[in-house]
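# What would the 3D arrangement of this be:
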Amino acid sequence: MTEPIILRHDDIAGLLTPADALEVMDGLLSLEADGRIRQPARTNIVYPGGWFRVMPGALLGEDDTYTGLKVMNLSSEGLRYLILLFSGSTGELLALLDAALVTASRTAAMAAAAARRLLGQDRVSIGVFGSGYEAQAQLRALAGALNADSAVVYSPNPAHRSNFSKTMSEELSISVTPVESAQEAAGHPLLVLATKTDKPVLQSHWVAPGTVILSIGSTRPEQREIDTALIERATAIIADHPAQVMTESGDFIAATADNRVSSERLIPLAQLDAHFNKTAESLILYKSTGTSTQDLALAVFLYQKARRERVGESLAQFPWLKSKEV
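Model prediction:
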C-alpha cells in the first residue's frame, strides 16, 4: 500500500513551472478529445458570508485511472482550496494538495494553450486587466507560451498596477507598463481579463477586429468583466467547459437573459482544431470557468514528481481502510 502524501503550497511552488503546467494542459486536451475524462457537474453551496464548492472528476489515462475532487471554501478570511487525489485502480488516497497555486497555474496554462492555438508564434503585445494573483499567473504563462514582446496592465488601484508592472517586468524581462484606463489596455491584439468585479470592465466598442480575448474571471453568477455586446459580436466563442460557462459565468448569464448568446455558439477548446479557422478579422473570445479535470491533471503531475524527488509529508495509514464485508 502506498502511503499518501501532503503537498503544501511551498512544496508545489518548488515543483511546478509554467512550462510544466502548459504541457500538462496540452495533454489533458488530447485526453478530453479522446473521450477519456469524466467530469460531472460541480456542486455550489451559497450561505450567509461565503460559499462552498465541490468539483469531482476522473482521468482515464493509458497507465492508470485517477479520480479525485477539489473543494473550495470562501469565508470572510479568504479562499481555501484542497485537492484529494486517488488511484482509480486501487481506490487508494495518493495525495492531499493545497490547491491555490494549482488553480491559478492550470487556469493560466489552459488560457495559454488556447492563445497558442489561436496566435501561433506571432509577436504579440498583451493588455492585462487585473493585477492580482491570477493576473500574474496569466501573464507568466502567456509570456512563456507566446512570442510576447510587451504588456500593459490596468486595474483600478494605481499602486496595485504599478507594483504588478515592476514585479512582472523584472521577472519576465519584458516591458510591462501600467495604464490609467481600461480603454487604454484594450488596444492590444491579445487581452487577458482576470478580475473580480460585478460590472463589465471591457466594452465591445474599444476592441478592434482581429483581437483575441481571454476571460478567466466572472466564474460566478454575480461577477462580470465583459459586456454582452462583445459576446454577441465575437466571431467565435471558445470555452473550457461550455455548459458550465453558460450556467455559472455572470457574463454569459446576462448575455443569455438579453438573448445575445446561445449554447450552440460555444466551441469546446478540446475540439477547436476541428471547428474553427481564424482570419485576420476574427474577434475571438476564450472563456474559462475552470474544471475538475484541469485540477486533477496537474495534481497527478505534481504527485508523480513529488514521489520522484521525495517531496511532501507522509500520511501513513490515512484514511483508514474499511474492508469489504464478507
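
# Going by C-alpha atoms from here, please, whenever you check contacts or count neighbours.
Will do.

# Quick one: residues contacting the residue sitting nearest the centre point of the chain.
Centroid-nearest residue in the chain, with C-alpha atoms, centre = their mean: residue 107, separated by 1.6 Å. Contact partners of residue 107, counting by C-alpha atoms under 8 Å, 6 or more residues apart in numbering, are 138, 216, 288, 290, 294.

# Can you lay out those residues as CSV showing secondary structure and neighbour count?
Output for the contacts of residue 107, formatted as CSV (DSSP: H, G, I helix; E, B strand; the rest coil; neighbours: other C-alpha atoms under 10 Å):
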residue, secondary structure, neighbour count
138, helix, 27
216, coil, 25
288, coil, 25
290, coil, 22
294, helix, 24
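
# how about those, which pair is most distant?
138 and 294 (15.3 Å; C-alpha to C-alpha).

# Which parts of the stretch 151-300 of the chain are helices?
Counting by DSSP state H, counting those that start in this stretch, one finds helices in the stretch 151-300 of the chain at the ranges 158-172, 182-185, 228-233, 242-248, 250-257, 272-275, 292-309.

# The helix or strand containing residue 66 vs helix 292-309, what angle?
Assessed by DSSP states H and E, residue 66 sits inside strand 65-75. Going by axes from the mean of the first three to the mean of the last three C-alpha atoms, to 10 degrees, strand 65-75 is angled at 110 degrees with respect to helix 292-309.

# Name the residues of strand 65-75 that are buried.
Judged by neighbour count (16 or more other C-alpha atoms under 10 Å), strand 65-75 contains these buried residues: 65-74.

# re the thing from before, and the residue nearest to the centre of the chain, helix, strand or coil?
helix (DSSP: H, G, I helix; E, B strand; the rest coil).

# Turn the contacts of residue 107 into CSV, including distance to residue 225.
Converted to CSV, the contacts of residue 107 look like this (distance: C-alpha to C-alpha, whole Å):
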residue, distance to residue 225
138, 16
216, 9
288, 12
290, 16
294, 23
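
# from those residues, which is closest to residue 196?
residue 216 (9.8 Å).

# quick one: contacts for the residue nearest to residue 294 when sequence neighbours are not counted?
In this structure, residue 294 finds its nearest non-sequential neighbour in residue 106, 6.1 Å apart by C-alpha to C-alpha, 6 or more residues apart in numbering. Counting by C-alpha under 8 Å, 6+ apart, residue 106 touches 21-22, 25, 294-295, 298.

# Repeat the analysis, applying 10 Å as the threshold.
18, 20-22, 24-25, 112, 137-138, 141, 290-291, 293-299 (C-alpha atoms under 10 Å, 6 or more residues apart in numbering).

# Please generate a structure for the following sequence too, so the two can be compared:
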Amino acid sequence: MTILLDDDDLDRLPAMEMALAAMEEAFLERDQGRLVSPPRFHVPFDTLGNLVFTVGGNLGSNPLAGFRVYNTFHGRADAQLTAIWSAGDGELQGIVVGSRLGQIRTGAIGGVAIRHMSPPSAKVMGIIGSGPQARMQLEAAASVRALEHVRVFSRSEQGRKTFADEMSRALGLRVEATDSAHAAVDGADIVVCATSSPSPVIDAQWLKPGVHVNTLGPKTVDQHELGSDVAERADVIATDSCEQAGSYHAPFFLSGSSSEGRLVELAAIISGKIAVRPSGAETTLFCSVGLAGTEVLLASRLLTAAQAC
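Here you go, the predicted structure:
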C-alpha cells in the first residue's frame, strides 16, 4: 500500500533528528560515489513560471530513487510533491506532499555543515532572517551544538520578535530579537543568513575571527545575500554540490572572484578528506545550494517511521 504523508504528519515525527542522520549518510554516500544527485532542472511555462525538479537517490544494498517537484507559479514554492521508489524492485514506497520536507532537509544540511565546520565549543549564534528556513536552521544547529544565546534580526520587527518568542519556547534557549543585523552577528560563533535579499545583509568586518557562516539565500552574481568580502575572510568555503552551484541561471556569486577556485564539497569534509580547523581558529563558510537525492533518502526514512506508528 502506498503511503501518503503531508506537513501535519511530518510535524508528528522526530523529523529533524531523522533528517540529520539521513544527511550524514547522504554525504558519505556522495563522497563514495553512491549518491545519485544531478543538478535540479526547470521546465518553463512561458510567463507563468516553472516546474522545478530535483531527481536522485542512492545505490547500494537498498537503493532508492525518486524526485521532488515544486512550482514557481505566482512566485510560489510551497506546493511540493516528493515520490520515492525502491530502485531494486520498482515499488512505490510513498509520496510526501507539502513544503515541510524541503525545509527540514535544507535545515538538516545546514546542521550537518555546522556540526563539521563550526567551532565545537560554539555557544552564540546570530541569525539573519525569521522565516521557516531560519527556524529549521536554528533547530538543526541546536541539535548539534550546545547553544546558550541566539540573536535574530529580520526586516520585520514583529517577525523577529515572534521568532524569538516561539523558538525560545520550542528549544528552551535564550533567543533575542535585535534591532540590526550587526547586533545579531557581532561576536557570534555561528552565523546563519536565511533571507531572500538580493544584496548583502552583513559585512565581513562584523564577524569575529573563527566564525562559521551558513548562507541559504540568493547566491548568483546579480543577487546574493552575502558579499565576496565574507568569502575572502573564510579559510574554507564549502557547498553541498559544486555541480548545482555551477548550474544556476546566472553565474555563482563567487564567479570571477579570488575565492572562486576555493570551493570544496561538504562531503569531502564529512569524510575527513579535507581538514577544516587544523589550528582551531579558521573562519569557515558553507553555501547551501540544494543537493539532489537527499530529500529522497529523508522521505524514505519518514515514510518508514510513519508506517511503524
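
# distance between the ends of stretch 183-197 of the second structure?
18 Å (C-alpha to C-alpha, to the nearest Å).

# In it, which residues are buried?
Applying 16+ other C-alpha under 10 Å to stretch 183-197 of the second structure flags 183-197 as buried.

# a markdown table for the buried residues of strand 65-75 of the first structure, including distance to residue 237 of the first structure?
Shown next, in a markdown table, are those (distance: C-alpha to C-alpha, whole Å):
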| residue | distance to residue 237 of the first structure |
| --- | --- |
| 65 | 31 |
| 66 | 30 |
| 67 | 30 |
| 68 | 29 |
| 69 | 28 |
| 70 | 27 |
| 71 | 28 |
| 72 | 27 |
| 73 | 30 |
| 74 | 29 |
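
# Check the residues you listed against residue 36 of the first structure and report the nearest one.
After measuring these against residue 36 of the first structure - C-alpha to C-alpha - the closest member comes out as residue 65, at 9.6 Å.

# Counterpart of that closest one over in the second structure?
Aligned by TM-score structural alignment, residue 65 of the first structure pairs with residue 63 of the second structure.

# What residues does the closest residue to its match other than its chain neighbours make contact with?
Excluding the flanking residues, the one nearest residue 63 of the second structure by C-alpha to C-alpha, 6+ apart is residue 87, at 5.2 Å. Shown in contact with residue 87 of the second structure (C-alpha under 10 Å, 6+ apart): 57-60, 62-66.

# now do residue 245 of the first structure
So residue 245 of the first structure contacts 218-221, 239, 251-253, 263, 266, 287-290 (C-alpha under 10 Å, 6+ apart).

# Mind giving me the PyMOL select for those residues, buried ones only?
Only the buried entries of the contacts of residue 245 of the first structure go into this PyMOL selection, using 16+ other C-alpha under 10 Å:
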select buried, resi 218+219+220+221+239+251+252+253+266+287+288+289+290
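
# will you turn the contacts of residue 245 of the first structure into CSV that also has distance to residue 37 of the first structure?
CSV is the format used below for the contacts of residue 245 of the first structure (distance: C-alpha to C-alpha, whole Å):
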residue, distance to residue 37 of the first structure
218, 25
219, 22
220, 24
221, 26
239, 16
251, 27
252, 25
253, 26
263, 21
266, 19
287, 20
288, 18
289, 17
290, 14
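
# tell me which of the contacts of residue 245 of the first structure is nearest to residue 92 of the first structure?
residue 290 (25.5 Å).

# The closest residue to residue 228 of the first structure other than its chain neighbours: how many residues sit nearby?
Once flanking residues are discounted, residue 228 of the first structure sits nearest to residue 255: 5.1 Å by C-alpha to C-alpha, 6+ apart. Using other C-alpha atoms under 10 Å, the number of residues around residue 255 of the first structure comes to 20.

# Just list the residues touching residue 255 of the first structure, thanks.
With C-alpha under 10 Å, 6+ apart, residue 255 of the first structure has these contacts: 227-232, 246, 249, 261-262.

# Identify the residues contacting the nearest residue to residue 225 of the second structure once chain neighbours are set aside.
Closest residue in space to residue 225 of the second structure, ignoring its immediate chain neighbours: residue 200 at 4.2 Å, by C-alpha to C-alpha, 6+ apart. By C-alpha under 10 Å, 6+ apart, the contact list for residue 200 of the second structure reads 193, 218, 223-230.

# how close does the counterpart of residue 200 of the second structure in the first structure get to residue 14 of the first structure?
In the first structure, the residue matched to residue 200 of the second structure (TM-score structural alignment) is residue 200. Computed as C-alpha to C-alpha, the residue 200 of the first structure to residue 14 of the first structure distance reads 36 Å.

# correct me, but the match of residue 65 of the first structure touches residue 34?
Yes: in this structure, residue 63 of the second structure is within contact of residue 34 by C-alpha atoms under 10 Å, at 9.3 Å.

# okay, and the common contacts of the two?
residue 57.

# Burial check on residue 261 of the second structure, number of neighbours?
Counted with other C-alpha under 10 Å, residue 261 of the second structure comes out at 11.

# wait, what's in contact with residue 284 of the second structure?
By C-alpha under 10 Å, 6+ apart, the neighbours of residue 284 of the second structure are 113-114, 117-119, 190, 209-214, 230-231, 233-238, 276-277.

# no, scratch that, I was asking about residue 227 of the first structure
199-205, 251-252, 254-255 are the contacts of residue 227 of the first structure under C-alpha under 10 Å, 6+ apart.

# out of these, which ones does the second structure keep as well?
Among those, the ones still in contact in the second structure (both residues aligned by TM-score structural alignment, their matches' C-alpha atoms under 10 Å) are 199-204, 254-255.

# Tell me the one of those nearest residue 101 of the first structure?
Nearest member of these to residue 101 of the first structure, counting by C-alpha to C-alpha, is residue 201, at 25.3 Å.

# Name the nearest residue to whatever residue of the first structure lines up with residue 73 of the second structure, sequence neighbours excluded.
Superposed on the first structure with TM-score structural alignment, residue 73 of the second structure falls opposite residue 75. Spatially, and ignoring its direct neighbours in sequence, residue 75 of the first structure is nearest to residue 50 (4.7 Å; C-alpha to C-alpha, 6+ apart).

# The one you found contacts residue 76, doesn't it?
Yes: counting by C-alpha under 10 Å, residue 76 is a contact partner of residue 50 of the first structure at 7.1 Å.

# With neighbour numbers in mind, choose between these two.
residue 50 (14 against 7).

# Tell me which residue of the second structure lines up with the more buried one.
So residue 50 of the first structure corresponds to residue 49, using TM-score structural alignment.
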